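Engineer: missing the sequence, but the structure's below:
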């Protein structure tokens, strides 16, 4: 996700998904990583008409989101929107984290809630 600001005072900027950044306005664009390589948007960013600030979460392309979901055993359709994939990934990762913590606790291994899913999976691999 990225926050995209239009610094122009008169001209709205249309994005490929149909959303519009109004003059002087800022909108959240979940799929910015997919649009950022487009020549016309790149021109606006280079010239300072569009200012892009990365969101709180790491931006993943649609392909990366689909790959991460597949690695977690979830198949998704190729026509799924990036924001839908991001939401689904967050849900699946949260459930996987809860399940991994429960499995480790069953084995007598205490872990905090601040560990990542990858760290939990590595710990599970150490204790089959």
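Structural biologist: Now that the structure is in, tell me what you want to look at. All of these numbers come straight from a predicted model, not from anything done at the bench.

Engineer: make it CA atoms for all contacts and neighbour counts henceforth
Structural biologist: Noted.

Engineer: List the buried residues of stretch 35-48.
Structural biologist: For stretch 35-48, burial by neighbour count (16 or more other C-alpha atoms under 10 Å) applies to 35, 41, 45.

Engineer: List the contacts of the nearest residue to the last one once chain neighbours are set aside.
Structural biologist: By that I understand residue 45. Beyond its immediate neighbours in the sequence, the residue positioned closest to residue 45 (C-alpha to C-alpha, 6 or more residues apart in numbering) is residue 51, lying 6.0 Å away. Going by C-alpha atoms under 8 Å, 6 or more residues apart in numbering, residue 51 touches 4-7, 45.

Engineer: this is the other structure I want to compare:
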């Protein structure tokens, strides 16, 4: 139990990922699925940034001599997550654009209703 309290950023990231995953899997509304995907993205970003953080660490800019590896925060997870955020935003924009087009074509954003309509078209 103490491990969960010490690593509360990682614990929060795991809980957020679970919330996003259940939202993605159990809702038929496409907007809710996109929101679930965004929650999962945010959880992953939080997890990796928390792993790269060092308590009391400084930015890896060497001034007044090198202080040792453990004194500096690792910049790689932060840089990777910055790239991930850009990818997540573009994926969200693309998914929302597809949702708008699906709504224009089928008149709904409910995935089950869209699949029923597509099934009826294929039967004819």
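Structural biologist: Noted; the coordinates are in hand. Worth saying up front: this structure is predicted, and the values here are computed from it rather than measured.

Engineer: How alike are these chains, TM-score-wise?
Structural biologist: Once superposed, chain against chain, the TM-score is 0.31 (TM-score structural alignment, normalised by the length of structure 2); 52 aligned residues with a C-alpha RMSD of 3.5 Å.

Engineer: coming back round to it: quick check, nearest of the buried residues of stretch 35-48 of structure 1 to residue 65 of structure 1?
Structural biologist: Among the buried residues of stretch 35-48 of structure 1, residue 35 lies closest to residue 65 of structure 1 (C-alpha to C-alpha), at 15.2 Å.

Engineer: Does that closest one touch residue 41 like I think?
Structural biologist: Yes. Here residue 35 of structure 1 lies in contact with residue 41, judged by C-alpha atoms under 8 Å, at a distance of 7.5 Å.

Engineer: and stretch 100-108 of structure 2, how far out from the chain's middle?
Structural biologist: In terms of C-alpha atoms, centre = their mean, to the nearest Å, the centre of stretch 100-108 of structure 2 is set 25 Å apart from its chain centre.

Engineer: re the thing from before, closest to residue 126 of structure 1 out of the contacts of residue 51 of structure 1?
Structural biologist: When the contacts of residue 51 of structure 1 are compared against residue 126 of structure 1 (criterion: C-alpha to C-alpha), the nearest one is residue 4, at 43.4 Å.

Engineer: Can you tell me the element the residue nearest the centre of structure 2 falls in?
Structural biologist: Most central in structure 2 under C-alpha atoms, centre = their mean is residue 41, positioned 0.5 Å from the mean C-alpha point. Using DSSP states H and E, residue 41 of structure 2 falls within helix 30-52.

Engineer: just checking, next helix/strand downstream of that helix?
Structural biologist: Downstream of helix 30-52 of structure 2, the next assigned helix or strand under DSSP H and E is helix 75-106.
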